[in-house]
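**Q** Attaching a predicted model along with its sequence, questions to come.
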Amino acid sequence: MDKHVDQLVNWLKQTVEETNTNGLVVGLSGGIDSSVVAYLIKQALPNHSLGVIMPCSSSSEDAEDAQLVVNGSGINQVTVNLTEQHQLLFDNIKQQVQNKNEWNEEKERLADANLRARLRMSTLYTIATNYNYLVVGTDNAAEWYTGYFTKFGDGGVDLVPLLHYTKSEVRELGKALGVPEKIINKAPSAGLWHGQTDEQEMGVSYDSIDAYLKGDKIDEQDADIIEKMHQRTAHKRALPVAPPNFHHFTQE
């Protein structure tokens, strides 16, 4: 994994140089993926890397774990608490739609969770603009294939260094980088609501997804869940859809 770390660090340096930007910023959730990215960007650009902790009606333990990463990696850090802004905005949106008697209560939790992810994305890009930094994403191969990310939320980034690494490989990268053991062994969670875990929400384990991506034989039901997620979320991995070019009209 040391070789992979060196290759990723060099790629990050090269990308900043090629884009004529000054550095790199990542949102720190207290999970393994963002922790690995934080250690990588700190190695790549020690004086021009930034981790942003963004509590948003989320567990205090997540912020504490994110601080562990800051302390361990030595990365420059800023905290922006989005709880109040999120609540005000979500309540306002909900009220306006309720006034039309069109609020879908079954979709409320998902809409709420996606708004949090998109507020965090907007925060990161506001900070990135200030420093002329690139926003670094944290999605791994399993999340990308299954579409387990919010479109224009945590999926709204400039770089995705972990895209070709399975969840288990990201953990191995974490060990090589010196990420705290507590974070490496933590149950993966997007922290979108109390008690939420990735695997519980997806209905399949990361170990199964990792094995599937490597071409190993897995439980048929798990394989079906993974493929359905992949197909259902194809739009997240594609550019916005456009119609055929009707601009050039022919004279009749």
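**A** Received it, and whenever you're ready, just let me know what you need.
**Q** from here on, contacts and neighbour counts on C-alpha atoms
**A** OK.
**Q** And the helices in the stretch 1-150 of the chain?
**A** Counting by DSSP state H, counting those that start in this stretch, the stretch 1-150 of the chain has helices at residues 2-18, 32-44, 60-73, 83-98, 108-131, 141-146.
**Q** Which one, of those, ends up nearest to Ile226?
**A** Distance to Ile226, taken as Cα to Cα, is lowest for helix 141-146 among these, at 6.2 Å.
**Q** ok so, going back, with distance to His235 and mean neighbour count added, can I get the helices of the stretch 1-150 of the chain in CSV?
**A** Shown next, in CSV, are those (distance: least, Cα to Cα, whole Å; neighbours: other Cα atoms under 10 Å):
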stretch, distance to His235, mean neighbour count
helix 2-18, 26, 15
helix 32-44, 23, 26
helix 60-73, 30, 19
helix 83-98, 25, 13
helix 108-131, 16, 18
helix 141-146, 11, 21
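**Q** Same list (those helices) but as CSV, adding distance to Ile226.
**A** Output for these, formatted as CSV (distance: least, Cα to Cα, whole Å):
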stretch, distance to Ile226
helix 2-18, 27
helix 32-44, 20
helix 60-73, 27
helix 83-98, 31
helix 108-131, 20
helix 141-146, 6
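**Q** and of those helices, who's closest to Gly153?
**A** With respect to Gly153, and counting by Cα to Cα, the nearest of the helices of the stretch 1-150 of the chain is helix 108-131 at 4.1 Å.
**Q** sorry, back to before: looking at the helices of the stretch 1-150 of the chain, spot the one closest to Leu159.
**A** Closest among the helices of the stretch 1-150 of the chain, using Cα to Cα: helix 2-18, at 8.7 Å.
**Q** what about versus this one:
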Amino acid sequence: MVEIPKLDENKSKTEIVNFIKDKIDDSGVDGIVIGLSGGIDSSISAYLSCEAIGEEKVLGIILPSSTTPTEDTIHGKEIAIKLGIDFIEINIDNILNEYLKVLKTDSKEAIGNLKARIRMNILYYYSNLNNYIVMGTGNKSEILIGYFTKYGDGACDAEPIGHIYKTQLRKLAKNWEIPDEIINKPPRAGLWDNQTDEEEIGMPYELLDRILYMLIDENMNKNEIAKILEISIKEIERIDEKIKNNAHKSKIPDSI
């Protein structure tokens, strides 16, 4: 049986904290801005940022909309209070509605991506205002399959947990002061009503991560992966297609 390696929480914490410290030093900035969605990824990124440079140099921004579950906003505030960081809450609906007066679209995907880009505009506004950098919250599972908005939640100055799979993060979070209610709730971006990550991806993260680990880290044959996981080869090919089709999201734009 091929299993995703268990990460040592102390070693992982030290590596990421040092990475963040180096990024701050190299950038010559005064601190970190981070969007707090109330989910596990942003909570971990905020926690590690505080460990690296101190809570007084970390600013949390909570950016709900009408489709954001109420508990996510509550959890964003709770993690900010727990970590002792300053935070600002801005509802983005008024900004979104001004866009939609001009754009006149009813595409939920287009509107969802627009919300993500509005949020990133606000994060970078506060970044510029304070001479901070924007800390990313993407994990390895999302980054590999391109499950993020280009120039939206994918836009940042550093990805401290971008090398760690979602299922690995859930285990690490238990030792990193992240409340159980945040760890155990369904992952979601709240970009439209009743949206969840796993429904959009088409499988639970436990299965996705095992596919990605065997496909990318172990470079295993697709047929072999399908046999081990007892799933259709079409599911492996579907994930592989996501990886290939969305690779552009993580690349610097081409030039002549």
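**A** Ah, there it is. Treat the numbers as computed from the prediction; the structure is a model and nothing was measured.
**Q** For the two chains, what TM-score is obtained?
**A** For this chain pair, the superposition-based TM-score is 0.88 by TM-score structural alignment, normalised by the length of structure 1; 232 aligned residues with a Cα RMSD of 1.4 Å.
**Q** how about the helices of the stretch 1-150 of structure 1, which one is nearest Arg171 of structure 1?
**A** helix 32-44 (6.9 Å).
**Q** Which elements pack onto the closest one?
**A** helix 2-18, strand 23-28, strand 49-53, helix 60-73, helix 167-177, helix 181-184 (3 or more Cα pairs under 8 Å, 6 or more residues apart in numbering; DSSP states H and E).
**Q** what does that helix correspond to over in structure 2?
**A** Here helix 32-44 of structure 1 aligns to structure 2 at residues 40-52, judged by TM-score structural alignment.
**Q** and that stretch, how far from structure 1 on average?
**A** Its matched residues in structure 1 lie on average 0.7 Å from stretch 40-52 of structure 2 after superposition (mean Cα distance after the TM-score superposition for structure 1).
**Q** that older thread, got the helices and strands packed on helix 32-44 of structure 1 as a markdown table, with distance to Gln85 of structure 1 columns?
**A** Formatted as a markdown table, those follow (distance: least, Cα to Cα, whole Å):
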| stretch | distance to Gln85 of structure 1 |
| --- | --- |
| helix 2-18 | 32 |
| strand 23-28 | 17 |
| strand 49-53 | 15 |
| helix 60-73 | 17 |
| helix 167-177 | 32 |
| helix 181-184 | 28 |
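**Q** still on that earlier bit, outside of the match of helix 32-44 of structure 1 itself, list whatever touches it.
**A** Contacts to stretch 40-52 of structure 2, defined as Cα atoms under 8 Å, 6 or more residues apart in numbering, come from residues 13, 16-18, 20-21, 32, 34-37, 55-58, 60, 76, 79, 83, 135-139, 160-161, 169-170, 173, 176-178, 182-183, 187.
**Q** Looking at the helices and strands packed on helix 32-44 of structure 1, spot the one closest to Leu115 of structure 1.
**A** Among the helices and strands packed on helix 32-44 of structure 1, strand 23-28 comes nearest to Leu115 of structure 1, with 15.4 Å by Cα to Cα.
**Q** Tell me the mean distance between that closest one and structure 2 once they are aligned.
**A** So strand 23-28 of structure 1 averages 0.8 Å relative to structure 2 (mean Cα distance after the TM-score superposition for structure 1).
**Q** Run through the neighbouring helices and strands of that strand.
**A** helix 32-44, strand 49-53, helix 108-131, strand 133-135.
**Q** tilt between it and helix 32-44?
**A** 160 degrees (axes from the mean of the first three to the mean of the last three Cα atoms, to 10 degrees).
**Q** orientation of strand 23-28 of structure 1 relative to strand 49-53 in degrees?
**A** Using the same axes, to 10 degrees: strand 23-28 of structure 1 against strand 49-53 is 20 degrees.
**Q** between strand 23-28 of structure 1 and helix 108-131, how big is the angle?
**A** Using the same axes, to 10 degrees: strand 23-28 of structure 1 against helix 108-131 is 160 degrees.
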